[in-house]
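> model the following, please.
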Amino acid sequence: MAELGVAVVGFGLAGEVFHAPLIAAQERMRVAAVVTSSAERAERARAAYPGVRVVDTVEALFAEPDGIDLAVIATPNSTHAALAIQALDAGLPVVVDKPFALTADEGLEVIAAAEAAGLALSVFQNRRWDSDFLTLRRLIEAGELGEVRRFESRFERWRPVSKGSWREVGEATDGAGILYDLGSHLVDQALNLFGPAVEVYCELDCRRTEVRADDDAFIALTHDSGVRSHLWMSAVTPRLGPRMRVLGSESGYLTFGLDPQEDALRAGRRPDDGKPWGTVDPENWGSLGTPDDTHPVPSEAGDYPAFYAQMAAALLDDAPVPVDPNDAVETLQVLEEARRSAAGE
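Predicted coordinates for the structure are as follows:
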């Protein structure tokens, strides 16, 4: 069986916790190289992936790309577009962590570079494989809700004091802040389910004194399909709302709590450890119905491994990439419009 050598560029939270374990669990991929300037992270990479090539700069990697079939850009947001283009110039297909770029125009430049090079390009919108999202898609496709009228979706945390990471204390102009961190997921899910947005409204706030970028946001979308999406993202929510409330003409779907895959990855698990992956216990299933008739709905298992399985198929079998980068550009256009709305423009 053909095996793809994958270079993980950046070995912070995204690279070490999300990308590398999912790549290593994919039978047609291996973690062949890691780029990190941190000696501590380099040692962890060598321990986790014996035989991995570790370099401290992307220039060193791209100067000698032998044995590398795919580059994964898992660096701070402000570097995504430039590094993706560098990887493409080196002859490598690319996966870019979300957000794809800082602006839609930057994203279009990366797409143009991939098309000119004839190389595959995708964006890691892993929340398309969340348990609740997959369950909702199943219910919609089965007609269980009737005509969907309103989609309410939240990623909320209670973190009254920031952890000091660049995502929280960096500048919004560098891609820090909750709008780009969690809004990238929420908007992508809404557009993926209900189509293009024709109206965007946003409230954007910075609540904590030590934080320079937004940490509390609300977006309202009106989709061309007529569905209205209300999306909340916050680091300062002392009482968490439902993860999703979806209202249709026949019934509604309500679910609380987050997909279990992130916690599993943060705990050091891998999808190939022989234990059930992405499953939700029955007591945490969502419910479907009306005030007079409500019943629990079995949750689909979350499936982050599907992203890299589909990426392997794209490179080895000429299948479509798992996420069309043009979708990510559309998400960036909404986020840019959201920021303009919040500024009163």
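> make it CA atoms for all contacts and neighbour counts henceforth
OK.
> now the most centrally placed residue in the chain: closest residue in space that isn't a chain neighbour?
The chain has Gln125 as the residue nearest its centroid, 3.4 Å off, counting by CA atoms, centre = their mean. Spatial nearest neighbour of Gln125, excluding adjacent residues (CA to CA, 6 or more residues apart in numbering): Lys98 at 6.3 Å.
> give me the number of residues near the one you found?
Counted by other CA atoms under 10 Å, the residues lying close to Lys98 total 23.
> what of the one 4 residues further on?
The number of residues packed around Leu102, counting by other CA under 10 Å, is 24.
> and it, which of the three is it?
Counting by DSSP: H, G, I helix; E, B strand; the rest coil, the backbone at Leu102 sits in coil.
> likewise Glu337?
Quick answer, by three-state DSSP: Glu337 is helix.
> next one: Pro50
Three-state call for Pro50 (three-state DSSP): coil.
> on that earlier part again, ok, the residue nearest to Gln125 - contacts?
77, 123-125, 181, 184 (CA atoms under 8 Å, 6 or more residues apart in numbering).
> so which residues of the stretch 51-200 of the chain form helices?
58-63, 80-89, 104-117, 131-141, 166-169, 178-181, 183-194 (DSSP state H, counting those that start in this stretch).
> for the ones you listed, give me JSON lines that also has distance to Thr294 and mean neighbour count.
Shown next, in JSON lines, are these (distance: least, CA to CA, whole Å; neighbours: other CA atoms under 10 Å):
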{"stretch": "helix 58-63", "distance to Thr294": "54", "mean neighbour count": "15"}
{"stretch": "helix 80-89", "distance to Thr294": "45", "mean neighbour count": "21"}
{"stretch": "helix 104-117", "distance to Thr294": "42", "mean neighbour count": "18"}
{"stretch": "helix 131-141", "distance to Thr294": "14", "mean neighbour count": "19"}
{"stretch": "helix 166-169", "distance to Thr294": "39", "mean neighbour count": "20"}
{"stretch": "helix 178-181", "distance to Thr294": "34", "mean neighbour count": "24"}
{"stretch": "helix 183-194", "distance to Thr294": "23", "mean neighbour count": "21"}
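> here is the second sequence; please produce its structure so I can put it next to the first one:
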Amino acid sequence: MQLVKVGLCAFGMSGKVFHAPFLKEHPGFFMSAIVERSKEESKDKYPDATIYRSVDEMLQNADIDVVVVNTPVQTHFEYVKMALEAGKNVIVEKPFTVSVSEAEELVNLAESKNLFLSVYQNRRFDRDYLQVQKVLAEGKLGNVREVEIRFDRFRTEPSSKEHKENHELNGSGAIHDLGSHLVDQATQFFGFPEKLFADVFSMKGADYANDYFEILLYYKNDLRVRLKSSVFTKEDHFAYKIHGNKGSFLQERTDNQENELTAGAIPTYGKDWTEPLKDTDGILNYFNENLETERVLTSTEPGNYMNYYQQIYEHIVFGYALPSLGNEVIQNMKIIEAALESSKKGKVLDLN
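Prediction:
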């Protein structure tokens, strides 16, 4: 099996939870280098990886094929550009960069150097997202007319993460963080909208970055898709509500991979590794072929973030399609930028 050597730009929460465990367990990858500015926390679980004190030092000295840029979003442009100029393929965490112009420059640079640039959109591999994708593909809802996708939390106090809470920093706030997932899901399901209207602000107060948003996407054929997130949501909602002319589907957000990984779960290669779902987590209510109403309680199949890295590996070795390529995610960033402008101006914006 061809071995792909990878360098990790940081060993904080994302490195420990979303990247390192999968790179270690996938037989096609070797985690060759990890950047830790002052500590050596990675040595215990990843003793074969060389520790570097800066991204620049790693790029100059490490034997690596792929760089994972998992640092705060405000540093993404600098580090992705450095990696591409050093001749490395790049995986960068969402939301890619803080602006569309930065993202476009990086995509052009990658293309000019014949390198790949993929954005880590891991929520495409959540069990709940995959279930919605399946239901839409089955066509039981008929012509879809109204959709709501939510990602809520109950975090009424500010976190200690400056890059997420400081309202003066470009790229901070919920619309770049959770919003990048919701926008990505909307565009994966329904494509790029024609217009949008948005309301974006901070429920914790004007001294903090936005922690609430509501984005209304206008599509052709009178489809409306509403994306919403709040940090003042103690009681869970259905994360997905999809209504068509033949029925409705309601889906809870039940993927637990992040929590299991944080608690120390070890993902396995080639099979499902998460805890099985004990209860139903969705409701499908529709007219069947006999025009009779069927109401079905549904259960999701396991999601698996390993599949992202499997697709990366297959792209490198076999030339298969690259998951969430940079050019594709630029479209999502255009929606985020337009949402901020719409909220500021209080008006519907035409995206064409």
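> TM-score of the superposition?
With the length set by TM-score structural alignment, normalised by the length of the first structure, the two chains reach a TM-score of 0.93; 341 aligned residues with a CA RMSD of 2.0 Å.
> which residue in the second structure lines up with the residue nearest to Gln125 of the first structure?
Taking TM-score structural alignment, Lys98 of the first structure has Lys94 as its aligned residue in the second structure.
> likewise for Leu145 of the first structure?
Match for Leu145 of the first structure (TM-score structural alignment): Leu141.
> returning to what we had before: adding distance to Pro282 of the first structure, write the helices of the stretch 51-200 of the first structure out as TSV.
Shown next, in TSV, are the helices of the stretch 51-200 of the first structure (distance: least, CA to CA, whole Å):
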stretch	distance to Pro282 of the first structure
helix 58-63	45
helix 80-89	39
helix 104-117	40
helix 131-141	13
helix 166-169	34
helix 178-181	30
helix 183-194	24
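> just checking, Glu148 of the second structure touches Ser229?
No. Glu148 of the second structure is beyond contact range of Ser229, at 10.8 Å (criterion: CA atoms under 8 Å).
> looking at the two, which is more packed in?
Taking other CA under 10 Å, Glu148 of the second structure and Ser229 do not tie; Ser229 has more neighbours (23 against 20).
> wait, what's in contact with the more buried one?
With CA under 8 Å, 6+ apart, Ser229 of the second structure has these contacts: 150-153, 174, 178-179, 211-214.
> map it across to the first structure for me.
Ser229 of the second structure maps onto Met233 in the first structure, by TM-score structural alignment.
> now its match: how far from Asn284 of the first structure?
From Met233 of the first structure across to Asn284 of the first structure, the span is 21 Å (CA to CA, to the nearest Å).
> centre of the chain to stretch 229-247 of the first structure, how far?
Mean-position distance between stretch 229-247 of the first structure and its chain equals 17 Å (CA atoms, centre = their mean, to the nearest Å).
> which of the residues in it are buried?
By neighbour count on 16 or more other CA atoms under 10 Å, the buried set for stretch 229-247 of the first structure is 229-236, 241-247.
> try stretch 272-285 of the second structure
273-274, 281-285.
> secondary structure and distance to Pro302 of the second structure for those residues - can I get that in TSV?
Conversion of these to TSV gives the following (DSSP: H, G, I helix; E, B strand; the rest coil; distance: CA to CA, whole Å):
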residue	secondary structure	distance to Pro302 of the second structure
Trp273	coil	8
Thr274	coil	7
Asp281	coil	12
Gly282	strand	14
Ile283	strand	17
Leu284	strand	19
Asn285	strand	22
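> looking at those, which is nearest His315 of the second structure?
Nearest to His315 of the second structure, judged by CA to CA, of those is Trp273 at 23.3 Å.
> circling back to that earlier point, measure the match of Leu145 of the first structure to Leu227 of the second structure for me?
Leu141 of the second structure is 20 Å from Leu227 of the second structure, by CA to CA.
> ditto for Glu294 of the second structure
For Glu294 of the second structure, the distance to Leu227 of the second structure - CA to CA - is 28 Å.
> go on, Tyr208 of the second structure?
Distance from Tyr208 of the second structure to Leu227 of the second structure, by CA to CA: 21 Å.
> give the contact list for Ile175 of the second structure.
Ile175 of the second structure makes contact with 200, 210-213, 336, according to CA under 8 Å, 6+ apart.
> mind checking which of these land in helices?
Of these, the ones assigned to helices by DSSP state H are Ile336.
> and the residue nearest to Asp128 of the second structure when sequence neighbours are not counted, helix, strand or coil?
Spatial nearest neighbour of Asp128 of the second structure, chain neighbours left out: Arg253 (5.7 Å); criterion: CA to CA, 6+ apart. Here Arg253 of the second structure is recorded as coil under three-state DSSP.
> hmm, Arg253 of the second structure is touching Phe238, no?
Yes. If you go by CA under 8 Å, Arg253 of the second structure and Phe238 touch, sitting 7.0 Å apart.
> tally of neighbours for the equivalent of Tyr208 of the second structure over in the first structure?
With TM-score structural alignment as the criterion, Tyr208 of the second structure lines up with Arg212 in the first structure. Taking other CA under 10 Å as the criterion, the count of residues near Arg212 of the first structure is 16.
> Arg212 of the first structure touches Trp166, doesn't it?
No. With contact defined as CA under 8 Å, Arg212 of the first structure does not count as touching Trp166 (10.1 Å).
> shared neighbours, these two?
Going by CA under 8 Å, 6+ apart, no residue sits against Arg212 of the first structure while also sitting against Trp166.
> contacting residues for Ser248 of the second structure?
141, 241-242, 284-286.
> let's see it at 6 Å
242, 285 (CA atoms under 6 Å, 6 or more residues apart in numbering).
> please apply the same query to Val100 of the second structure.
Counting by CA under 6 Å, 6+ apart, Val100 of the second structure makes contact with Met333.
> in stretch 65-74 of the first structure, what counts as buried?
65, 68-74.
> what does stretch 186-204 of the second structure give?
186-187, 192-193, 195-204.
> quick one: map the residue nearest to Asp128 of the second structure onto the first structure.
By TM-score structural alignment, Arg253 of the second structure lines up with Gly257.
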